[in-house]
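Q: Structure here, sequence nowhere to be found:
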């Protein structure tokens, strides 16, 4: 098993660093987006305050981000506890940055948090906020992967 991890890690780092970081960022952003959209839609539909909506969106973004990372690790034969540990180590920095930037953008864009679910303002603001969040997380993911941390840990277990 240890040899398998060693081979996978080297296969990951043999690819151009920026490409690996981009793929990791897109993967993490995908997981975050699922939870973020669900949280924003639920909070907005229920008429919750901005703080409650953002808290739900952040919670669901972390949950879905971690689960998306855990799935291939569990499929590779690891138990849930090991997969969870790897996902926490791999994704926490990236998800944290994405959630801070995304939710700040939603608060900064005039009217975004108060927009109706069927409005272009709501969906356009959310899309822009998520794209900016991904751009913000990329250099951190690249830096972590270059040091064998962050998403490099998850890729070594696939």
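A: Everything's here; your move. The structure presented is a predicted model; accordingly, all values stated were derived computationally and were not measured.
Q: hey, let's count contacts and neighbours off CA atoms from now on
A: Will do.
Q: List the residues that contact the most centrally placed residue in the chain.
A: Of all residues in the chain, the one closest to the mean position by C-alpha atoms, centre = their mean is residue 28, 3.3 Å from it. Residue 28 makes contacts with 65, 69, 91, 94, 95, as judged by C-alpha atoms under 8 Å, 6 or more residues apart in numbering.
Q: one more time with 7 Å
A: By C-alpha atoms under 7 Å, 6 or more residues apart in numbering, the contact set of residue 28 is 65, 95.
Q: what's the answer for the one 10 residues further on, then?
A: Neighbour list for residue 38: residue 57 [criterion: C-alpha under 7 Å, 6+ apart].
Q: Any figure for the gap between it and residue 136?
A: Look at residue 38 and residue 136: by C-alpha to C-alpha, to the nearest Å, they are 22 Å apart.
Q: now swap in residue 113 and tell me
A: Relative to residue 136, residue 113 is positioned 21 Å away (C-alpha to C-alpha).
Q: With neighbour numbers in mind, choose between the two.
A: A direct count of neighbours by other C-alpha atoms under 10 Å for residue 113 and residue 136 places residue 113 higher, at 23 against 18.
Q: Which secondary structure elements does the helix or strand that contains residue 133 sit against?
A: Element membership of residue 133, judged by DSSP states H and E, is helix 120-146. Counting contacts by 3 or more C-alpha pairs under 7 Å, 6 or more residues apart in numbering; DSSP states H and E, helix 120-146 is packed against helix 17-45, helix 80-108.
Q: next up, a second structure to put side by side with the first:
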């Protein structure tokens, strides 16, 4: 039995699916409880980000939140900034990917090429929107916000979606909206995309392309924004630093 068939067997196994559903539900319950009781001061956007990250990746998303997203973390680090950053991208791209695959297969009955193109386009759009929107809210001009988002997010989104979409197409095959494999392959592929894009975000932050999301411990004392200066303010003019994650 090959890897593809083995994964398909797992992803269509009723016992596995039932256990996974319970684990995701419990993970979401813990997240909601902690956000309400211990981290209510987090910005609403990041609550949205963590909610979708846990919805798509279950306990992995919850561990990422516990490690990097709570106000109770004892110190910030590149690794924590990287996970907050990739989760920010993941929440938007994941939504776009779910919509893209569903529309391409269910509405238009596209073949593989059409599925890939439409899914990537919507994933990129939603991931891009998740960066442009907050920039505009912070008072950044439209032109600068559009460029900053393009400059800082394209590499992360591209790697995430290449891995996620190719995995989904490989596993789901000809499965349709009414097939369990269609949905389980999609969820599985999303998590692989998250893992693939994490080191990309670490590198982008390390080399000044992205600033990294604000440290959550400061959310109760700041109105928003990020801690890293923009390219006009940095002492290294050769590096353009995005306003956002």
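A: Yep, that arrived. None of the values given here were measured: they were computed from a predicted structure.
Q: Mind checking the TM-score on these two?
A: Put the two chains on top of each other and the TM-score (TM-score structural alignment, normalised by the length of the first structure) is 0.84; 143 aligned residues with a C-alpha RMSD of 1.8 Å.
Q: Need the helices and strands packed on helix 120-146 of the first structure in a markdown table (columns: distance to residue 155 of the first structure).
A: Below are those laid out as a markdown table (distance: least, C-alpha to C-alpha, whole Å):
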| stretch | distance to residue 155 of the first structure |
| --- | --- |
| helix 17-45 | 9 |
| helix 80-108 | 9 |
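Q: Ok, which of those helices comes nearest residue 119 of the first structure?
A: Closest approach to residue 119 of the first structure among those is made by helix 17-45 (11.9 Å; C-alpha to C-alpha).
Q: Distance-wise, check residue 17 of the second structure relative to residue 51 of the second structure.
A: Counting by C-alpha to C-alpha, the gap from residue 17 of the second structure to residue 51 of the second structure is 20 Å.
Q: who has more neighbours, the two?
A: The neighbour count for residue 17 of the second structure versus residue 51, taken as other C-alpha under 10 Å, is higher for residue 51 (21 against 15).
Q: Let me know the distance separating the residue nearest to residue 49 of the first structure when sequence neighbours are not counted from residue 24 of the first structure.
A: Of all residues not flanking residue 49 of the first structure in the chain, residue 43 sits nearest, at 7.6 Å (C-alpha to C-alpha, 6 or more residues apart in numbering). Remark: distance between residue 43 of the first structure and residue 24 of the first structure (C-alpha to C-alpha) = 28 Å.
Q: Surely the residue nearest to residue 49 of the first structure touches residue 51?
A: No - between residue 43 of the first structure and residue 51 there is no contact under C-alpha atoms under 7 Å: 9.5 Å.
Q: Which one's more surrounded, the two?
A: Between residue 43 of the first structure and residue 51, residue 43 has the larger neighbour count (other C-alpha under 10 Å), namely 21 against 10.
Q: Matching that one against the second structure, which residue comes up?
A: Taking TM-score structural alignment, residue 43 of the first structure has residue 104 as its aligned residue in the second structure.
Q: Its match and residue 171 of the second structure: what is the separation?
A: From residue 104 of the second structure to residue 171 of the second structure the distance is 16 Å (C-alpha to C-alpha).
Q: just residue 136 of the second structure next, same as before
A: 39 Å.
Q: higher neighbour count, the two?
A: When neighbours are counted by other C-alpha under 10 Å, residue 171 comes out ahead of the other of residue 136 of the second structure and residue 171, with 23 against 15.
Q: Test my guess that the more buried one contacts residue 6.
A: No - Residue 171 of the second structure lies out of contact with residue 6 (C-alpha under 7 Å); the separation is 10.2 Å.
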